[in-house]
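S.K.: sequence unknown, structure follows:
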């Protein structure tokens, strides 16, 4: 994702991948949350839909949260959209995207040394032909929870590792199992197994019988380590027996993965010219959030790195990456740690906790709050005195339009900041035009508009907003301050921006 973002901005990148071949294990099953909004506004969503053989994101009626199923069907515009796209197909689409934009990908090349000096980073690499060295302006460690780059940079990675082993699989439905309309199972010789999570004194079990396939999940404490050994049906069956106490018939495997959970975050995402993104920067103890968070890290960092490399960025722009994305990760850690407490609770106390949370989510406001946390749109930004949208992510809901409104598809295609004029404000357009090729000015009509105008960063952060109630001089002053913050204080010669 990062290599493709940088390539779009005209930055030459080299991607070093330790594995000689892409993994075929579908650890993640798709994209969800704010990354789908970003891809829509970039005009790139169709690429990922085609990669997954999908017509587009779906508003799923319910999603798991700490052993519960949150019901979003009562909300006309659910905060969580899901695009089914198994990880191998996602990685292939991202690799193609990066290559098309000029990035070089070297597989089977492992970073074994880093040294910062004289304005560059010297990188020692072990490849198929032996060791070699190179020098580069910046290094970004996107190398996972056991990040070598993070360790070589000496960045602490604090938090806790959970003792459970998680197993997740989708299998075909055997003849002795009947899928019920509510997602539960009717199993010959066993009886009915309800849809959703079941906490026992030996662990957690969950199942769902939807779309003609059987999905099974277990979590249990185990002392052994599996490394990269592939999971088998026999292993999953034994885990179900230990946790649930029954021999559940399982069909042929369609997708199988085994993993562990941690709640950790790097002390900083930047050490000089070395950066961290994705799992190298943070690990969350719940599923469905890591890919979204990592790809949003990349979108945040890329345009700031590009501006620094091209020479137009203000001096402290790169520091905002660590501050912003660490705050976003704190919000994700908040709700995923809470999910740990919810799903681990066993007996009457655990049942009471889950029942109370489920009762609270019957109301729209707390359900929307949890949905925003799960979607990554609640990024921990302080409330703005200028406008409530400032510091939040651009979403279809923020614009008060339908999901996927074609008028705004590709609005952020160029990777530049965008002044979105929703009230025909030539004064604001003229001011933004002084920053020349670094700002696109786009006019549109929404009735009623959420603001007269919005300044939107390439990563979909809303950097500024003004309404008709904002005094003209105040609007011009605060817009100038926002443009100077993100693009530097010297306005460039005005040029026409594409609409």
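M.R.: Happy to help now that I have it. Source: prediction; values computed, not measured.

S.K.: from here on, contacts and neighbour counts on C-alpha atoms
M.R.: OK.

S.K.: what ranges do the helices span in the protein?
M.R.: All helices of the chain, identified by DSSP state H, fall at 2-8, 34-42, 45-51, 87-100, 148-153, 233-244, 290-310, 319-344, 347-360, 364-375, 396-399, 426-433, 472-487.

S.K.: closest to residue 412 out of these?
M.R.: helix 34-42 (4.7 Å; Cα to Cα).

S.K.: related to what we said a few turns ago, please tabulate the helices of the chain in JSON lines, including the columns distance to residue 116 and mean neighbour count.
M.R.: Converted to JSON lines, the helices of the chain look like this (distance: least, Cα to Cα, whole Å; neighbours: other Cα atoms under 10 Å):
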{"stretch": "helix 2-8", "distance to residue 116": "21", "mean neighbour count": "23"}
{"stretch": "helix 34-42", "distance to residue 116": "32", "mean neighbour count": "24"}
{"stretch": "helix 45-51", "distance to residue 116": "37", "mean neighbour count": "17"}
{"stretch": "helix 87-100", "distance to residue 116": "26", "mean neighbour count": "18"}
{"stretch": "helix 148-153", "distance to residue 116": "9", "mean neighbour count": "20"}
{"stretch": "helix 233-244", "distance to residue 116": "46", "mean neighbour count": "17"}
{"stretch": "helix 290-310", "distance to residue 116": "17", "mean neighbour count": "22"}
{"stretch": "helix 319-344", "distance to residue 116": "17", "mean neighbour count": "20"}
{"stretch": "helix 347-360", "distance to residue 116": "49", "mean neighbour count": "13"}
{"stretch": "helix 364-375", "distance to residue 116": "36", "mean neighbour count": "18"}
{"stretch": "helix 396-399", "distance to residue 116": "42", "mean neighbour count": "16"}
{"stretch": "helix 426-433", "distance to residue 116": "37", "mean neighbour count": "18"}
{"stretch": "helix 472-487", "distance to residue 116": "26", "mean neighbour count": "17"}
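
S.K.: could those helices go into JSON lines alongside distance to residue 381?
M.R.: Formatted as JSON lines, those follow (distance: least, Cα to Cα, whole Å):
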{"stretch": "helix 2-8", "distance to residue 381": "23"}
{"stretch": "helix 34-42", "distance to residue 381": "15"}
{"stretch": "helix 45-51", "distance to residue 381": "26"}
{"stretch": "helix 87-100", "distance to residue 381": "29"}
{"stretch": "helix 148-153", "distance to residue 381": "26"}
{"stretch": "helix 233-244", "distance to residue 381": "41"}
{"stretch": "helix 290-310", "distance to residue 381": "14"}
{"stretch": "helix 319-344", "distance to residue 381": "7"}
{"stretch": "helix 347-360", "distance to residue 381": "25"}
{"stretch": "helix 364-375", "distance to residue 381": "12"}
{"stretch": "helix 396-399", "distance to residue 381": "15"}
{"stretch": "helix 426-433", "distance to residue 381": "24"}
{"stretch": "helix 472-487", "distance to residue 381": "16"}
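
S.K.: Next one for the comparison:
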């Protein structure tokens, strides 16, 4: 029987991010992946939203930026059949990094292994049980079946999660009847891309953006010169397997059905299909079994799932580590469900709004999209929607009255005796930080009682939001202010009793 601190089931982005974060917190994760080799199915095309800021706060965003060969697109995003254009904003709340999912997973796996995580591919969890002390997984591997025990097990095994099933956690929601097919292709020699983005082919002209017919929707655009991204959306009541490879001819036939004509396709670099679902697990924890990523939520829009799933992992890791190491205050692990179920519900809110926008095919639906597009021409609605899509508007419920408590810590420029630094640099090690911005000896003295768990830093900031900030490892603010007793309460609530 093998033993580990935490078993992570699934070597997708959520599982690999969790493994790395657990190692930063000093915990030994074992990642079990059913597939024998890394996946090369082109599902997600990049990262977007708040996870980009978190990667920067860990000091590794440049590693992901260096791995992409595609230009970073301007902040202009599809939203339920309209366009969310943030290019006019000096500091858009939503950005994107083009990076194919297999490359993203490769980079995440490399980092997890560098930090000391173990990844076993071709090892499938077929049964699990738990008691008050441990969870036991029966695993089928290349050399037979064996058991592994751990303090906790986290299912990061996707929308069809066996772990969620075995834990008996309900997954209510809706499967929408549309089937979406995506192709990334080079421009065919017989196709001309006009200055406005429209396509001209023999006997056919297709406008850039969305073309709606009575048979479905065709969308086309380009982020890279000479390369087109195409998508068809058709009604199909039967459920499809998102992980099943899609042949090129299936895409050709779908385009022919929607447009009523053939569109020549050049060299294909990506093919995938998916069916949207809006589902959320009733609970993200069942005893010693937890869920993260697509196992916990499926969102009916593109460009959202990776952001939400990887942020689940960052929120969970430091709390799980505290439990494993016996230093967690009562109820800390339960805040994972409270906070990330709330975040998942927010993500469902905006993605289901996209469903309502894109599904209307009559005059009323066209009018709704037209009015919505007009609203997005103004800065404040565009900024608010961008923050909602990014997950940047989250304020976790804390009961604290300060408006910044529960939000993601702003990346202040910090002036110290050693030079200039930033909030982002303070969080590279994924440790909590009390940041004293006002030279408050009394606050630093209180935090000294938690010196084994909380780093204390003193600095000055040009635009100081408060006397001091207590920043959690996931970048969210646990406390903001200057009142000593409330700081003591916050330290106890999040990081346990004062050191003996």
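M.R.: That came through fine. None of these values were measured; they are calculated from a predicted model.

S.K.: Mind checking the TM-score on these two?
M.R.: The TM-score (TM-score structural alignment, normalised by the length of structure 1) is 0.91; 477 aligned residues with a Cα RMSD of 2.0 Å.

S.K.: out of the helices of structure 1, which comes closest to residue 170 of structure 1?
M.R.: Per Cα to Cα, nearest to residue 170 of structure 1 of these: helix 233-244, 10.4 Å.

S.K.: Quick one: residues contacting the spatially most central residue of structure 2.
M.R.: With distances taken as Cα atoms, centre = their mean, structure 2 has residue 307 as the residue nearest its mean C-alpha position (1.7 Å). By Cα atoms under 8 Å, 6 or more residues apart in numbering, residue 307 of structure 2 lies in contact with 47, 48, 49, 50, 51, 390.

S.K.: Where in structure 1 does stretch 38-47 of structure 2 fall?
M.R.: Under TM-score structural alignment, the match for stretch 38-47 of structure 2 in structure 1 covers residues 22-31.

S.K.: which of the residues in that stretch are buried?
M.R.: 26, 27, 28, 29, 30, 31 (16 or more other Cα atoms under 10 Å).

S.K.: Mind listing residues that contact stretch 53-71 of structure 1?
M.R.: Residues outside stretch 53-71 of structure 1 that contact it (Cα under 8 Å, 6+ apart) are 36, 46, 49, 72-73, 78, 80-84, 196-198, 286, 336, 338-343, 354, 358, 361-362, 367.

S.K.: mind listing what's buried in it?
M.R.: For stretch 53-71 of structure 1, by 16+ other Cα under 10 Å, it's 56, 57, 59, 63, 65, 66, 67, 68, 70, 71.

S.K.: ok, so what distance separates the last one from residue 358 of structure 1?
M.R.: Same thing as residue 71 of structure 1. For residue 71 of structure 1, the distance to residue 358 of structure 1 (Cα to Cα, to the nearest Å) stands at 9 Å.

S.K.: coming back round to it: could you point out which of the helices of structure 1 sits nearest residue 447 of structure 1?
M.R.: helix 396-399 (10.0 Å).

S.K.: Show me how far stretch 159-172 of structure 2 is from its chain's centre.
M.R.: 20 Å (Cα atoms, centre = their mean, to the nearest Å).

S.K.: That one maps to which residues in structure 1?
M.R.: Under TM-score structural alignment, the match for stretch 159-172 of structure 2 is residues 145-158.

S.K.: Kindly report the same for stretch 335-351 of structure 2.
M.R.: Using TM-score structural alignment, the residues of structure 1 aligned to stretch 335-351 of structure 2 are 320-336.

S.K.: That stretch vs structure 2, average offset?
M.R.: With mean Cα distance after the TM-score superposition for structure 1, stretch 320-336 of structure 1 departs from structure 2 by a mean of 0.3 Å once superposed.

S.K.: who's in contact with residue 302 of structure 1?
M.R.: 2, 5, 6.

S.K.: Relative to the centre of structure 2, find the outermost residue for me.
M.R.: residue 203 (42.1 Å).

S.K.: any idea how far residue 250 of structure 1 is from the aligned partner of that one in structure 1?
M.R.: Applying TM-score structural alignment, one finds that residue 203 of structure 2 aligns to residue 189 in structure 1. To residue 250 of structure 1, residue 189 of structure 1 is 14 Å away according to Cα to Cα.

S.K.: ditto for residue 132 of structure 1
M.R.: Taken as Cα to Cα, the span from residue 132 of structure 1 to residue 250 of structure 1 is 49 Å.

S.K.: okay, the two: which has more neighbours?
M.R.: The neighbour comparison of residue 132 of structure 1 against residue 250 (other Cα atoms under 10 Å) goes to residue 250, with 21 against 12.

S.K.: Apart from its neighbours in sequence, what residue is nearest the residue mapped onto residue 91 of structure 1 from structure 2?
M.R.: Applying TM-score structural alignment, one finds that residue 91 of structure 1 aligns to residue 105 in structure 2. Counting by Cα to Cα, 6 or more residues apart in numbering, residue 105 of structure 2 lies nearest to residue 13, which is 5.8 Å off, once chain neighbours are set aside.

S.K.: surely the one you found meets residue 107?
M.R.: No. In this structure residue 13 of structure 2 lies outside contact range of residue 107 using Cα atoms under 8 Å: 9.7 Å.

S.K.: Tell me how far the aligned partner of the residue nearest to the centre of structure 2 in structure 1 lies from residue 39 of structure 1.
M.R.: Matched across to structure 1, residue 307 of structure 2 falls on residue 292, judged by TM-score structural alignment. Counting by Cα to Cα, the separation of residue 292 of structure 1 from residue 39 of structure 1 is 11 Å.

S.K.: same question, residue 137 of structure 1
M.R.: When residue 137 of structure 1 is compared with residue 39 of structure 1 (using Cα to Cα), they lie 28 Å apart.

S.K.: what do you get for residue 83 of structure 1?
M.R.: As judged by Cα to Cα, residue 83 of structure 1 and residue 39 of structure 1 stand 12 Å apart.
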